[in-house]
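K.L.:
prediction below, plus the sequence it came from.
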Amino acid sequence: MWSVELFALTLAAVSTRVLAVSHFPHPIHADASPHRPHSPRSTFTLDSRSYVTSSSVSDSYDFIIAGGGLAGLVLASRLSEDAGTTVLVIEAGDTGDAVPSFINIPASTYYNSILGGSYDWQYSTAPQSNAGGRNLPWPRGKVLGGSSAVNGMYLVRPSELEINAWKSLISEDDSSAANSWGWDQFFAAMKKSENFTPPLDEVQKVAGIKYDASNHGSDGPVHATYPAYMVPLVGNWLPTLETAGIPAAEDSSGGRSIGGFIPPSSINPSNWTRSYSKSAYIDPLPPRSNLHILYNTTVTRIVFADNVTGGNVTASAVEYATSSTSGVKTVNVKKEVILAGGVIGSPQILQLSGIGPKDILDTANVGVKVELPGVGQHLQDHLAAGVFWETDQDTQGTIHASNSAFSQSAEFMSFINSATAYVNASYLLGDAGLSGFHDFVTGARSSSVSNLVTSTDSTVIEGYKAIYDTVANTILPGDVGVIELLLSINVPGQIAIQAALQHPLSQGRLYITSSSAFDKPVIDPQYFSHPGDVTIMREGLKLARRLGQTAPMSGILGKEVTPGSDVSTDDDWEKWLKSHAGTEYHPASTCAMLPKSKGGVVDAKLLVYGTSNVRVADASIYPIEFASHLGAPTYGVAEQAANIIRSFYNAAAPSSTSSSKSGSATSTSGSSSSQESSKNGAASSPLNGITYAIISILACALLL
């Protein structure tokens, strides 16, 4: 059973930490059950003053952001810091305000997820011929905050090698602009989003957590810390990896993520709730009349002006509707349309607006505005599967199932699976095995280009080659993860070690089949179409099994229940994984930042080729997959995008992309409510901030 002494020590440390935190907690009802949602009327909340309805939308805005997910809300917050700039966010999902317990409590991601209902897009893939013919589910958050409101909350950054590989893919067109996406600047952008708090002493001791505070931001909007409680068996993770020859990473956030570690998560340590783009960047803002958020509304297409400027079309308006049967309305845009609909939504909107492959647009009866063959191409995703064992140890799942008072406490419910490791190809395959595998991959390049590219367009083919070569010649020989290992303990009586493919050689595509935004696009990642992915995934699962047979982990594991002893040969493993692997929920690359000559969709300034004022800023722009979870880098993308856009339009410099103090006021959930300035740098009236602070204090007093 869990240790009473450990619980007491943890609670004492928690009490000390909460008293030391200088930020007001995000308001949640003191009596709220962590296991069921409660009506917003039973909670004192400060509803956003930014919400509008279709009847109160202004005629025009400087910026219209399509998508109020992770990146969209970051951009909305940062762009509206300029008081003279008007911003509209259009989000297809609801606010999430009616289900705070489901969103705010970290462990709800396992036990009370809002996925599967109206807060989930409920996508699925096309039948995957190399994955058992299955239509694999692709859940995505359909709510303000997007998937940051429903995900597993890991804050795992890419490595320096991967980010610089991205930069090298785009630098041939504009080396100066590409510098924005090199490691130094992108590292600073990721840090800018973060407000890091070290782990509680007892939690650090139990798990063996290592960190370097200099690699983290200290005044950003998104809280990054560790759970208030760590299940004791997690302490076996790093010693087991060490025994297997996988050393512990000193700090995975600093550009080198090889080895084992316990990463921080997006948790607010003042009250052990989820910190996500809405709670971090929007909820704490003082009133901003220049920011409007229109929810439960779908962008149906971008409207372009009749005139063409410099060979590029110019967005003049955005159409939107609340349902497939409701009337379409239009709002004008003065400066830019920014797509932040994610890996699915952004390419879908572009194609619905007449930007994309001509054959796709013709089939969907959409008039071609800009023939851009790369839209929806180069789709990549992480695949994962796990080995499960029985155990008589207390897991998170066992404690949760006990329904004890502790199992319902905020401290326990802040726990999420976070014991992680990344192994490179040299470790996974051995030096000789890597040499042979590299020869196989490079030797299969021509046949892969001939048989696996989902387009006949020469630019898309060139892009496939560039991505393929980067994986083959930079990633495989490099000191970067090709497999992620995850310790999973949320099932009662079982422990799992999952293996996830990080750099697929398989690329797929996404495309519309009709002109309606309410018809889901076809999602075809072409899982396992390249046999190299099968090999890496197979070896990753074999490694997971070996770790389960390695001390000290082996001492707490019983019988292997999945896949079981019947799966032993390479053929057995390959057959099994093709029938059992599923997404790790990290799709990328459908609006790839690549040269147009290589099937790119956006340039290094995020502008869509062939347009003068349409940008994309979300996880769809990555040209390669990263050995990471995509939340942390996507916060970096949005912060960097805001800097690029504000630098273009404003005489005053945008807020600094650094981890140092920037003079921002810290809000109730730790959000950086930067000084709102007009175009000439004049500060807005302090009355809004003072009023908001008074209201916040009163709200917290009511909750005591």
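P.N.:
Sure, I can see it.
K.L.:
make it CA atoms for all contacts and neighbour counts henceforth
P.N.:
Will do.
K.L.:
give me the three-state assignment for V534.
P.N.:
What DSSP: H, G, I helix; E, B strand; the rest coil gives for V534 is helix.
K.L.:
try this one next to it:
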Amino acid sequence: MVDYIIVGAGSAGCVLANRLSADPAVQVTLLEAGGKDSSFLYHMPAGLLGLMRSGKGNWNYESIPQPGLNNRTVYFPRGKVLGGSSSINGLVVSRGNAGDYDHWAQCGNQGWSYADCLPYFKKLEDYPGGNPEYRGTGGPVGVTLTPPPEHMTPIARAWIEGGLQAGFPFNPDVNGPNPYGMAQMQANFVGGVRRSAADAYLKPARARPNLRVITGALVKRVVLQAGRATGVEYIQGGQTKFLPAAREVILSGGVINSPQVLQLSGIGAAEDITPHGIAMQHELPGVGRNLRDHIAISHKQRITKPYSMLSALKPLATLKAVAQYLLFHSGPTATSGLEAWAHLNSRPGLEYPDIQMYCVLLMYNDHGRDIIPEEGFMTALNGCRPESTGTVKIRSADPTVHPEIDPKFFSAPNDIRVLRDGLKIAREIVAQKSFDDFRGTEFAPGASATSDADLDAYIRANAATLYHPVGTCKMGSDDMAVVDSSLRVRGVDALRVADASIMPNIISGNTNFPTMMIGEKAADMILGKHA
């Protein structure tokens, strides 16, 4: 029997496995449905495009048809490999805004204000040269700042300069006190190697005799006895196995898998569980509700000079770049390809930014699976605090059947307004003097798209997830809360959830670093430590 079972080796699960097993007297088992992160694509910063195009290390989910998106289904990638989504994402280092976490605390989640979370953000990172009041050094996850504007690619340099010419300020550190403004990208790679949660947290702990990592292990359910989690059933190699837990079961499967496991275990809303022949164990109506996600749209711009990444994707160039990386960990694939971004306001009077923008040095559709063969770049943008909320519900008692994912994109009308305003800002930036030497014609939405109705039609036809879903096991004390402020599942003993699903509201940034922060904070809660 082990002390702690952790379900899911993603951004939070790897952190927990490291921190809980640091005590040699504690036995920890980490279960991961995916495989090992052995391919170089998981470690090469530019491997994210190949991973997305191949679907490798990915659950490859699809949403149900979305009325707000012309009844399109939406590709919904989630990591299925050691490191989870931190092994396949865009390596963006982002915390969001201090107000996001203060709002969590204001909703009754004591201990989750920004001041409470900041020590854990600092603990997990190594960012030399940052303001020590806000940034950490010596942590497991190395952070690299992309080159200063004078050393950037011409597109990224012109994009930041264009923002300044449009009247937006330059921000030297979006993970400092305020993210507002044009900025250089910060990414979690060092020396040409991705610092995923698996690389930064799990790899250093693998040699510990008290930590067991089991891959290819799909959890069927949490086993309950007299209202207490006593272990899990999981499938490996076609066989169902039982693993008992002496202290706790911790679900870190992520925003889709954690509510799925709870529902398969008979924990959730009866209407989601009993139709599949599963016996109810504990009524918690909020399980699988409150799904929130950043939905994104891209402004695509042709250019008249060969400044994009297009030539690097030609077969011979790709082979050369990969060889250079494998031999020397250098060259064009040793970086993520993201150099510049911004956090801006869609309208005056906002407390903090509600739009994120990324300068992408290539034009593509369908999550990079359809490269547009023209010289150009994109301003990918998303609303930071969407109001639309959706659901995750099991379709079957069979854990191999993907759950029904319904983000209900644009069910809140303001969400499409924010993206529309973001497209207008992107056009404003590209219209500045900094692009005069190589600005071509607009690829999309296109010069003919001038009215709000035109832009809305473009958004509905093309918007897609930016891979930041949260909230399906939300933290709180109201009737729809799934976990309390200590991340314990309400009404069930010895069972916690620790991943992005516990966020009561979506943050105004990317979710990888906040999820690792949750893992760090959860470990201290479990061990009875203070920040």
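P.N.:
Good, I have the coordinates. It should be emphasised that the depicted structure is a prediction, and the values quoted were computed from it without experimental measurement.
K.L.:
TM-score for this pair?
P.N.:
TM-score of the superposed chains, computed with TM-score structural alignment, normalised by the length of structure 2, equals 0.92; 509 aligned residues with a C-alpha RMSD of 1.9 Å.
K.L.:
what separates the counterpart of L630 of structure 1 in structure 2 from P504 of structure 2, distance-wise?
P.N.:
Aligned by TM-score structural alignment, L630 of structure 1 pairs with T511 of structure 2. From T511 of structure 2 across to P504 of structure 2, the span is 13 Å (C-alpha to C-alpha, to the nearest Å).
K.L.:
what sits against D354 of structure 2?
P.N.:
343-346, 383-385, 418, 508 (C-alpha atoms under 8 Å, 6 or more residues apart in numbering).
K.L.:
equivalent analysis for E242 of structure 1, please.
P.N.:
A248.
K.L.:
map D524 of structure 1 across to structure 2 for me.
P.N.:
Checking TM-score structural alignment: D524 of structure 1 goes with D406.
K.L.:
got the contact list for the residue nearest the centre of structure 1?
P.N.:
Nearest to the mean C-alpha position of structure 1, by C-alpha atoms, centre = their mean, lies G631 at 2.7 Å. G631 of structure 1 makes contact with 70, 148, 153-156, according to C-alpha under 8 Å, 6+ apart.
K.L.:
take those and keep only those in helices.
P.N.:
If you go by DSSP state H, the contacts of G631 of structure 1 have L70 in helices.
K.L.:
could you work out the most separated pair of the contacts of G631 of structure 1?
P.N.:
Greatest spatial distance among the contacts of G631 of structure 1 (C-alpha to C-alpha): L70 and V156, at 15.4 Å.
K.L.:
out of those two, which sits in the busier spot?
P.N.:
Comparing L70 of structure 1 with V156 by neighbour count (other C-alpha atoms under 10 Å), the higher total belongs to L70, at 28 against 22.
K.L.:
that one -> structure 2?
P.N.:
Using TM-score structural alignment, L70 of structure 1 sits opposite S11 in structure 2.
K.L.:
do T363 of structure 1 as well
P.N.:
Aligned by TM-score structural alignment, T363 of structure 1 pairs with P275 of structure 2.
K.L.:
go on, S253 of structure 1?
P.N.:
So, by TM-score structural alignment, S253 of structure 1 is matched to N175.
K.L.:
swap in S450 of structure 1?
P.N.:
With TM-score structural alignment as the criterion, S450 of structure 1 has no equivalent in structure 2.
K.L.:
secondary structure element holding S450 of structure 1?
P.N.:
If you go by DSSP states H and E, S450 of structure 1 is part of helix 445-452.
K.L.:
please name every helix or strand in contact with that helix.
P.N.:
For helix 445-452 of structure 1, the packing partners by 3 or more C-alpha pairs under 8 Å, 6 or more residues apart in numbering; DSSP states H and E come out as helix 458-470.
K.L.:
so the following helix or strand past the helix it packs on matches what in structure 2?
P.N.:
Next along the chain after helix 458-470 of structure 1, taking DSSP H and E as the criterion, comes strand 483-488. Counting by TM-score structural alignment, strand 483-488 of structure 1 pairs with residues 355-360 of structure 2.
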